[in-house]
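**Student:** I would like to see how this sequence folds:
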Amino acid sequence: MSKQYYVYIMTNKYNTVLYTGVTNDLARRVYEHKNKLIEGFTAKYNITKLVYYEIAQDIKEAITREKQIKGWNRDKKKALIEGLNPQWRDLYEEILGE
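**Tutor:** Next up is the predicted model:
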């Protein structure tokens, strides 16, 4: 079985702050953000809602994609999110069932 990596975007309750990250365990990582187990940007800005993710098979590919998205302006990130999740729902419960 090949390893999977995830590039993801999270936001706060009001969808005003966006955070892009990469991980090999999306459910664990989102749990850490939601419960503020890791100090830093996401804890400071109350970023607890998973609004977008995509899967990569290679870590280098995932990191490259993360950097690409991080370089985008807010409108481009918003369009990416709304292509998958037009209502900006929290996708955390959905990924737990994967």
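
**Student:** From here on, just use CA atoms for contacts and neighbour counts.
**Tutor:** OK.

**Student:** isn't residue 48 right next to residue 16, touching?
**Tutor:** No - assessed by CA atoms under 8 Å, residue 48 is found out of contact with residue 16, at 12.0 Å.

**Student:** Compare those two and say which one has the larger neighbour count.
**Tutor:** Set side by side, residue 48 and residue 16 show more neighbours around residue 48, with 22 against 10, by other CA atoms under 10 Å.

**Student:** List the residues that contact the closest residue to the more buried one other than its chain neighbours.
**Tutor:** Spatial nearest neighbour of residue 48, chain neighbours left out: residue 34 (4.5 Å); criterion: CA to CA, 6 or more residues apart in numbering. Residues near residue 34 by CA atoms under 8 Å, 6 or more residues apart in numbering: 47, 48, 49.

**Student:** and if you look at residue 4?
**Tutor:** The contact partners of residue 4, taken as CA under 8 Å, 6+ apart, are 24, 55, 56, 57, 58.

**Student:** Please report how far it lies from residue 60.
**Tutor:** 12 Å (CA to CA, to the nearest Å).

**Student:** and this one, so I can compare the two:
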Amino acid sequence: MGIFVYMLRCSDGSFYVGSATGDDLSPRIVQHNAGYYRGYTFTRRPVVLVWSEHFDRITDGIAAERQIKGWSRAKKEALIRSDWAAISRLAQRRGGLANTPKNHPSQKG
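**Tutor:** Predicted structure coming up:
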């Protein structure tokens, strides 16, 4: 089954990071845009999916979601662009590469 971690750009330009179990993320995005969730995105519709990653292990996905939620806007924008050099540089400002998910290219080797 697994879990998707995803990032939405809201109509006000802010980002929302969330997760959804299953093999298809599109129904969750439809639910956000339909106002199904009365949380953060409800008053910031429409939303657009700007990044997602599937994790086979739910615990890995939850850990990544929590980590990304704590990132700066600049780091989230670098993730959207898949700019691993920028993510690495931005992580070094806040305590090293420990803030970068382990499955990303900057952590391989």
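
**Student:** For residue 50 of the second structure, give me its contacts.
**Tutor:** So residue 50 of the second structure contacts 6, 7, 8, 9, 80 (CA under 8 Å, 6+ apart).

**Student:** now swap in residue 46 of the second structure and tell me
**Tutor:** For residue 46 of the second structure, the residues meeting the contact criterion (CA under 8 Å, 6+ apart) are 10, 11, 33.

**Student:** Just the ones in helices from these, please.
**Tutor:** Residues of the contacts of residue 46 of the second structure located in helices (DSSP state H): residue 33.

**Student:** Look up how far residue 60 of the first structure lies from the counterpart of residue 9 of the second structure in the first structure.
**Tutor:** Superposed on the first structure with TM-score structural alignment, residue 9 of the second structure falls opposite residue 11. Using CA to CA, one obtains 24 Å as the distance from residue 11 of the first structure to residue 60 of the first structure.

**Student:** for residue 50 of the first structure, same thing?
**Tutor:** From residue 50 of the first structure across to residue 60 of the first structure, the span is 22 Å (CA to CA).

**Student:** between the two, which one's more packed in?
**Tutor:** residue 50 (26 against 11).

**Student:** is it true that that one touches residue 32?
**Tutor:** No - with contact defined as CA under 8 Å, residue 50 of the first structure and residue 32 do not form a contacting pair (11.8 Å).

**Student:** what's the burial count for residue 85 of the second structure?
**Tutor:** 12.

**Student:** wait, is it part of a strand?
**Tutor:** No - counting by DSSP: H, G, I helix; E, B strand; the rest coil, residue 85 of the second structure is located in no strand; its state is helix.

**Student:** buried residues in the longest helix seen in the second structure?
**Tutor:** Secondary structure of the second structure read by DSSP H shows that its longest helix is helix 58-69. Across helix 58-69 of the second structure, burial judged by 16 or more other CA atoms under 10 Å covers 58, 60, 61, 62, 64, 65, 68.

**Student:** Check which helix or strand residue 7 of the first structure maps to.
**Tutor:** Per DSSP states H and E: residue 7 of the first structure is located in strand 5-11.
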